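> Provided below are the primary sequence and the corresponding predicted coordinates.
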Amino acid sequence: MTSTGAVRPGGRTARVREAVRRATLAELAEKGYEGLTVEGVALRSGVHKTTVYRRWGSVEGLAADALDLAGGEPWPVPDTGTIEEDLRELTRLVVTGFADPETGPISTAFISASARNPVVAGALHAFFAARHEQSAPLVTRAVERGELPVGTDAADLVRTAVAPLYYRLFISGEPVDERVADRAAAAALAAARAGVLQEP
């Protein structure tokens, strides 16, 4: 991905980048990654095709930059007062996100693209790393309340909680619902309480 430039917030480059990001997401939602084209994004965003090619280079660059912007946005990390409810809310958030008719196809397209292209795969890795960092307070609060052992790895706890959901969604094709989400959260919590997810 080529550089998109760095300017003051609200500058022309920032506005162009946001317009292209919105257009990229809309194209992904409607057509999937297979149907994503530079021409389609340029037309939808109102940004000249030459500019899109110069700054993003390809559909891989467009997808990667959209993920980069998304990674910097706030994530509604649950704060219910207990780690049990927090994890349950977190796993349910994943389920409802993929079931949403607007956001679900976009998330699916990103994952599909990451399996095919190393540029998008790297961007998706960075996106999840940002999400893990944002979810760290969930574990910090639980340790302070005495609900989890000191040294529990926040990223590993989140991975353990959501991994069964992604397996069903993208590997086995089995149904995913709130019951499955709650079981995944409970299994992750049991592992954490047993000390399995403590940092080395």
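That came through, no problem.
> make it CA atoms for all contacts and neighbour counts henceforth
Noted.
> Who are the contact partners of the closest residue to P78 other than its chain neighbours?
In space, and not counting its chain neighbours, P78 is closest to D86: 5.2 Å by Cα to Cα, 6 or more residues apart in numbering. By Cα atoms under 8 Å, 6 or more residues apart in numbering, D86 lies in contact with 78-80, 138.
> Mind checking which of the residues you listed land in helices?
L138 (DSSP state H).
> Which two among the contacts of D86 are spaced furthest apart?
T80 and L138 (9.6 Å; Cα to Cα).
> higher neighbour count, these two?
Neighbour count, other Cα atoms under 10 Å: between T80 and L138, L138 has more, with 22 against 13.
> Comparison target, given below:
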Amino acid sequence: MSARPGTVRPGGRTARVRTAVLRAAGDILAEHGFAHLDLADVARRAGVGKTTVYRRWGSVTGLVTDLLAELAHDAAPHRETGSLPGDLRAYALLVQREAADARQGALLRAVVAAAPCDGRTAAALRRFFEVRVEEWVPCVEQGVARGELPAGTDAAAVVRAVSAPLHQELLTTGVAPAPHAAECAARAAYAAAVAGAYAGAAPVTGR
């Protein structure tokens, strides 16, 4: 049984072919959107045989799945600053820089637009975001251990709270958020976490 695209990182010529194909696919997505992503066109841009692309990826969704896996793998590792506000700020600015990147911002918008119409693309996109969140969860967990946040804080929810408004701005306006927006997102997520917003279910109150 063959491995899912993106789960094995090959070496040698296979690695060079994969790199060229994923670069070509990303360029087409960023320039023209998901609807114009065609395996034959990708093969031409990458300078490889069409048969190679069809045999390895099989379909457009297989290629996009691998592309998202590669983007998640290559994302900058989490940065520990010694305080949770500093860590959240570092993450927010990373998301902002990625959104402001002409290629990656456009690529993300294209995949998000396609996801509701294709289950496999939607699953790959979810996994992309999961990997990004998992990378930064230890920063929040360390903040809990230092007593900066209440015990029982959902670390993943805090990380998502930082990036969500930035991705929302990119996807709904088509304009990348500014660094100031990243600063605001980090401060808002931290303030909510300190207040206990992510520390378990809210208590049920009587009427």
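Sure, I can see it. Fair warning: this is a prediction, and the values are worked out from it, not measured in the lab.
> conserved subset of the contacts of D86 of structure 1 in structure 2?
Shared with structure 2 under both residues aligned by TM-score structural alignment, their matches' Cα atoms under 8 Å, the contacts from the contacts of D86 of structure 1 are 78-80, 138.
> average offset between the helix or strand that contains F128 of structure 1 and structure 2?
Using DSSP states H and E, F128 of structure 1 maps to helix 118-144. Its matched residues in structure 2 lie on average 1.1 Å from helix 118-144 of structure 1 after superposition (mean Cα distance after the TM-score superposition for structure 1).
> which bit of structure 2 covers that helix?
Across structure 2, the stretch matching helix 118-144 of structure 1 (TM-score structural alignment) is residues 119-145.
> buried residues in the matching stretch?
By 16 or more other Cα atoms under 10 Å, the buried positions in stretch 119-145 of structure 2 come out as 121-122, 124-125, 127-128, 132-133, 135-144.
> Which of the three states applies to H167 of structure 2?
Put simply, H167 of structure 2 is helix when judged by DSSP: H, G, I helix; E, B strand; the rest coil.
> For it, the count of nearby residues, please.
For H167 of structure 2, using other Cα under 10 Å, the count is 20.
> In contact with it: list those residues for me.
A99.
> Give me the aligned partner of it over in structure 1.
Under TM-score structural alignment, H167 of structure 2 pairs with Y166 in structure 1.
> Quick check: that match vs A99 of structure 1, distance?
13 Å (Cα to Cα, to the nearest Å).
> same thing with G5 of structure 1?
From G5 of structure 1 to A99 of structure 1 the distance is 35 Å (Cα to Cα).
> And these two? Which one has more around it.
A99 (14 against 9).
> what's the nearest residue to the residue nearest the centre of structure 2 if we skip its chain neighbours?
With distances taken as Cα atoms, centre = their mean, F129 lies nearest the centre of structure 2, 4.1 Å away. Excluding the flanking residues, the one nearest F129 of structure 2 by Cα to Cα, 6+ apart is A72, at 7.8 Å.
> Contact partners for that neighbour?
128-129, 131-132.
> any idea which of those is closest to A43 of structure 2?
Using Cα to Cα, those come closest to A43 of structure 2 at F128, 24.1 Å.
> Can you list the buried residues in the helix or strand hosting R55 of structure 2?
Assigned by DSSP H and E, R55 of structure 2 falls within helix 50-57. Buried residues in helix 50-57 of structure 2, counted by 16+ other Cα under 10 Å: 53-54, 57.
> That helix vs structure 1, average distance?
For helix 50-57 of structure 2, the mean deviation from structure 1 after alignment is 1.9 Å (mean Cα distance after the TM-score superposition for structure 1).
> For the next helix or strand after that helix, list every residue counted as buried.
Counting by DSSP H and E, the next helix or strand C-terminal to helix 50-57 of structure 2 is helix 60-74. Across helix 60-74 of structure 2, burial judged by 16+ other Cα under 10 Å covers 60-72.
> Pick out the most distant pair among those residues.
Most distant of the buried residues of helix 60-74 of structure 2, by Cα to Cα, are V60 and A72, 18.4 Å apart.
> Next one: E80 of structure 2 from A192 of structure 2, what distance?
Relative to A192 of structure 2, and taking Cα to Cα, E80 of structure 2 is found at 20 Å.
> returning to that earlier point: so how far is the match of helix 118-144 of structure 1 off the chain centroid?
How far stretch 119-145 of structure 2 lies from its chain's middle: 8 Å, per Cα atoms, centre = their mean, to the nearest Å.
> Of the contacts of A72 of structure 2, which are still contacts in structure 1?
Counting by both residues aligned by TM-score structural alignment, their matches' Cα under 8 Å, the members of the contacts of A72 of structure 2 that carry over to structure 1 are 128-129, 131-132.
> nearest to R44 of structure 2, of those?
F128 (26.8 Å).
> Could you verify my assumption that the closest one touches A69?
Yes. With contact defined as Cα atoms under 8 Å, F128 of structure 2 reaches A69; the gap is 6.3 Å.
> Identify each buried residue in stretch 150-164 of structure 1, please.
152-158, 160-162, 164.
> what would these look like in a markdown table with distance to K31 of structure 1?
A markdown table is the format used below for these (distance: Cα to Cα, whole Å):
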| residue | distance to K31 of structure 1 |
| --- | --- |
| T152 | 41 |
| D153 | 38 |
| A154 | 35 |
| A155 | 32 |
| D156 | 33 |
| L157 | 34 |
| V158 | 30 |
| T160 | 31 |
| A161 | 30 |
| V162 | 26 |
| P164 | 27 |
